[in-house]
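Asker: no sequence on this one, just coordinates:
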């Protein structure tokens, strides 16, 4: 039994990754359509190795009779068209930030809170922020063991999080730096090539950036509303793959061997933690991978019941496309899609 699937924002980096992921994981598709803006209508995108889809115009598309739509077109577009699709009876899995904190829209990471998909009363399920997703996947087995009290995280986020234009800017600035060309900062507030920028999204009144706020409120919504989170989010000159240095304070005493065992068994986590040169995983090594990789696991002696670790994931896959597809798979497993 297959499903009628729409991919919205199909010409963008995440949209293309969603199409690739659906094909790779052999999601049960009877019919699939690629949707984007009017200016992209008529372009072609790939679905799997053999099938090519001609992009259709989102604005004139009728979602009636379609089972699920995976949205990644930008928040303003989702705000208009996701409710329209849901009203037509199509389940929407939205990868933008627009609906994430609305109380009647579940925010789901399937390894962490899969049953929350049942709460999609409006027919919309939100995909969390990329940096939040990989962190909560790693935190979930530890929270189950020791109960998290507080998380302090510093992120090292790839330019792919800013889309193709961000990747192009890193490439052009890097090349320009090496040949002595003048450099322009257009997508980022400062030069990103050979630099780090502690600024992602806009600043808020308390001095945090919106990206840091997202990590705080989304972690609470997904994992536990009692967890305190303090985040510093940094854009780094890496094309794909987010990294995070995470320090956790627990309510209960931490046994590091129990923590290791839990992480080894946790869905979506690969523990790769050897205390030797190269015994950890870097962003470059996770491109194209589905898992969240955890390394540098160690006791933090500066706080009661403290533990620190390093985690990395492909932000286009687990941080966006894969998580959205896994939500759809969860809906199938729970018999909540169509038919």
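Answerer: In hand now; what should we look at? Just so you know, these numbers come straight off a predicted model, no measurement behind them. Residues are numbered from 1 along each chain as shown.
Asker: rest of the way, CA atoms for contacts and neighbours
Answerer: Fine.
Asker: For the nearest residue to residue 260 once chain neighbours are set aside, grab the count of nearby residues.
Answerer: With sequence-adjacent residues excluded and distances taken as Cα to Cα, 6 or more residues apart in numbering, residue 260 is closest to residue 271, at 7.6 Å. As a burial measure, residue 271 scores 23 neighbours (other Cα atoms under 10 Å).
Asker: So residue 271 is in contact with residue 297, correct?
Answerer: No. Contact status for residue 271 versus residue 297: not in contact, 9.1 Å apart, counting by Cα atoms under 8 Å.
Asker: Residue 310 and residue 293: what is the separation?
Answerer: Relative to residue 293, residue 310 is positioned 8 Å away (Cα to Cα, to the nearest Å).
Asker: Stretch 100-120: how far from the chain's middle?
Answerer: Once both centres are worked out by Cα atoms, centre = their mean, to the nearest Å, stretch 100-120 turns out to sit 14 Å from its chain's centre.
Asker: hmm, who's touching it?
Answerer: With contact meaning Cα atoms under 8 Å, 6 or more residues apart in numbering, stretch 100-120 is reached by 99, 121-122, 124-128, 133, 136-137, 140, 217-218, 221-223, 267-268, 323, 326-327, 330-331, 336.
Asker: next, the one to line up against it:
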């Protein structure tokens, strides 16, 4: 008899929560016997549909997790800190799409195509990595397995949807204002809670999240630290510069890597062509390369512009693109849930 599960989505009315619900309807390979949509008091009472049935969004409380098997969290780190352990106490496995537990040594940080085996070490909570990290490690892990990896230098070009619905609205309103030559006052970008706000329309902002004491932003440090944890190799040298650009969906990344063993572009392309969850789009003759506009709404990680560095025979450049709300958040969370079922962990 096929087992079925009670699934709760925390942050059900948010951008990622909405994607999670859609993916659970369309793509989940496990059977759902009951669904619970949870949110803050402000959003409670809203009506959503799941497989044709109306579901009322409930305010999240510790008791909300009674009987829940899988709890998908995407409502901010403070909410995860408040309720994740409560959910675990009541028997749920938590898949958390915030930064609250990512660097906790007792919490697996998982991209199923890369380190699915880490799920077996879970103690009730599993962390979903940062969106920009997920797509990068998914593309680089097949290369690392074949030829090793000494160094990664990444520059990101990240969509505003990574900052939520209000950031998308600000981009749209600013764009119209600029085109109509009207005055506007930035209120959200680059970081809503920071001291200053700047124009995002027709601009590029080299700040995502606030700055740390070492002058890197938290987003950059997430990419650095999470990559090493996921790949289980603290010796990999990682540097990141994270930039917000006026694109609604889809993060793009220019990635330079230095491998340990000699290889060539053709072998790397062949390796990525067979890699799970990766789509190779690389043909300079026909101008084929990944684009954020084409990746939007798709679950895969797209890789192209692969070329050897002209000064370092072990160095290679890649262009990596993925939908930040899907593979970068909701889809990776659903994949983790599917892996838990497949590996009979739950």
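Answerer: Everything's here; your move. Note that the structure is a prediction, hence the values are computed from the model and not measured.
Asker: what does residue 102 of the first structure align to in the second structure?
Answerer: Residue mapping for residue 102 of the first structure onto the second structure gives residue 104, with TM-score structural alignment as the criterion.
Asker: residues touching the residue nearest to residue 260 of the first structure, list them.
Answerer: With contacts defined as Cα under 8 Å, 6+ apart, the neighbours of residue 271 of the first structure are 260, 263-264, 293-295.
Asker: What lies in contact with the helix or strand containing residue 330 of the first structure?
Answerer: Here residue 330 of the first structure sits within helix 322-333, counting by DSSP states H and E. Residues from elsewhere that reach helix 322-333 of the first structure, judged by Cα under 8 Å, 6+ apart: 18, 21-22, 27, 68, 70, 93-95, 108-110, 114, 117, 127, 290, 316-317, 337.
Asker: And for stretch 286-296 of the first structure?
Answerer: Looking at stretch 286-296 of the first structure with Cα under 8 Å, 6+ apart, the contacting residues turn out to be 134, 137-138, 240-241, 268-275, 279-281, 308-314, 317-318, 322.
Asker: What range does it cover in the second structure?
Answerer: Going by TM-score structural alignment, stretch 286-296 of the first structure lines up with residues 295-305 of the second structure.
Asker: quick one: contacts for residue 75 of the second structure?
Answerer: Counting by Cα under 8 Å, 6+ apart, residue 75 of the second structure touches 10-11, 14, 17, 39, 98.
Asker: which of those tops the neighbour count?
Answerer: Among the contacts of residue 75 of the second structure, where neighbours are counted by other Cα under 10 Å, the top count belongs to residue 10, at 30 neighbours.
Asker: ok, which stretches of the second structure are strands?
Answerer: For the second structure, the strands identified by DSSP state E occupy 4-10, 31-39, 47-50, 53-56, 58-59, 70-73, 93-96, 125-127, 151-158, 237-244, 251-258, 278-280, 301-308, 315-322, in order along the chain.
Asker: Could you list every helix and strand that the fourth one packs against?
Answerer: Helices and strands in packing contact with strand 53-56 of the second structure are listed as strand 31-39, strand 47-50; criterion 3 or more Cα pairs under 8 Å, 6 or more residues apart in numbering; DSSP states H and E.
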